[in-house]
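next one to model:
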Amino acid sequence: MGMEQDKSRKTIDNWALIIAVVLASAFGVTIFAKDWQYGFVFFGILAFGVISVKKRWFSNRIFHD
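Below you'll find the model as predicted:
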């Protein structure tokens, strides 16, 4: 496993995260429009998920290489 593979994988992971956040945000906006309390909870969970992925809190527990 060279550095090239790790770098490309990290780039793919970043793009996947961006796409997931955009889709989740669009979904969250529709929830928010119907009921703001559910939207608030949804965005809180989404923010926690993004932060945990970026900080790699759960990477060694969930994703095994």
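
C-alpha from now on. contacts and neighbour counts both.
Fine.

now residue 39, nearest residue through space, not along the chain?
In space, and not counting its chain neighbours, residue 39 is closest to residue 32: 4.0 Å by C-alpha to C-alpha, 6 or more residues apart in numbering.

in contact with that neighbour, which residues?
By C-alpha atoms under 8 Å, 6 or more residues apart in numbering, the contact list for residue 32 reads 38, 39, 40.

quick one: contacts for the second one?
Listed by C-alpha under 8 Å, 6+ apart, the contact set of residue 39 reads 28, 29, 31, 32, 33.

spatially nearest residue to the third one (excluding sequence neighbours)?
Nearest residue to residue 31, sequence neighbours excluded (C-alpha to C-alpha, 6+ apart): residue 39, at 5.2 Å.

one more, please, to line up against the first structure:
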Amino acid sequence: PNLLGGIVTLSAIGNRAETENWGADLYRSEPPATEETKLKAVPYFAWDNREPGEMLVWLREG
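Have a look, this model is predicted:
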């Protein structure tokens, strides 16, 4: 309720691809290992009202 004047966010548990051991490879024959992670979706119009940081505007279906 205190985030940017009470904007609506969505929270969920998802899976993130672990790509640390991929090196400079663009493609691999096996899918990446995944780890469970928390995610929070903030409306695009409100994203840049905070400090600079990572942003992903699409989610891969799997």
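
got a TM-score for the pair?
Comparing the chains after superposition, counting by TM-score structural alignment, normalised by the length of the second structure, produces a TM-score of 0.20; 27 aligned residues with a C-alpha RMSD of 4.6 Å.

show me where the first structure has helices.
Counting by DSSP state H, one finds helices in the first structure at the ranges 3-34, 36-55, 59-62.

how close does the residue positioned nearest the centre of the first structure get to residue 25 of the first structure?
Computing the C-alpha centroid of the first structure and ranking residues by C-alpha atoms, centre = their mean puts residue 50 first, at 4.1 Å. Shown here: residue 50 of the first structure relative to residue 25 of the first structure, a distance of 12 Å by C-alpha to C-alpha, to the nearest Å.

do the same with residue 51 of the first structure
When C-alpha to C-alpha is the yardstick, residue 51 of the first structure and residue 25 of the first structure sit 15 Å from each other.

give me the more crowded residue out of the two.
Taking residue 51 of the first structure and residue 25 together and counting by other C-alpha atoms under 10 Å, residue 25 has the greater number of neighbours (17 against 12).

how about that one: what's its closest non-neighbour residue?
If the residues on either side of it in the chain are set aside, residue 25 of the first structure comes closest to residue 43, at 7.7 Å by C-alpha to C-alpha, 6+ apart.

okay but the one you found is in contact with residue 27, surely?
No. Under the criterion of C-alpha atoms under 8 Å, residue 43 of the first structure is not in contact with residue 27, lying 10.0 Å apart.

the two: which is more packed in?
Ranked by neighbour count (other C-alpha under 10 Å), residue 43 of the first structure and residue 27 place residue 43 first, with 18 against 14.

check contacts around the residue nearest to the centre of the first structure.
Per C-alpha under 8 Å, 6+ apart, neighbours of residue 50 of the first structure: 17, 21.

thanks again, I'm all set now.
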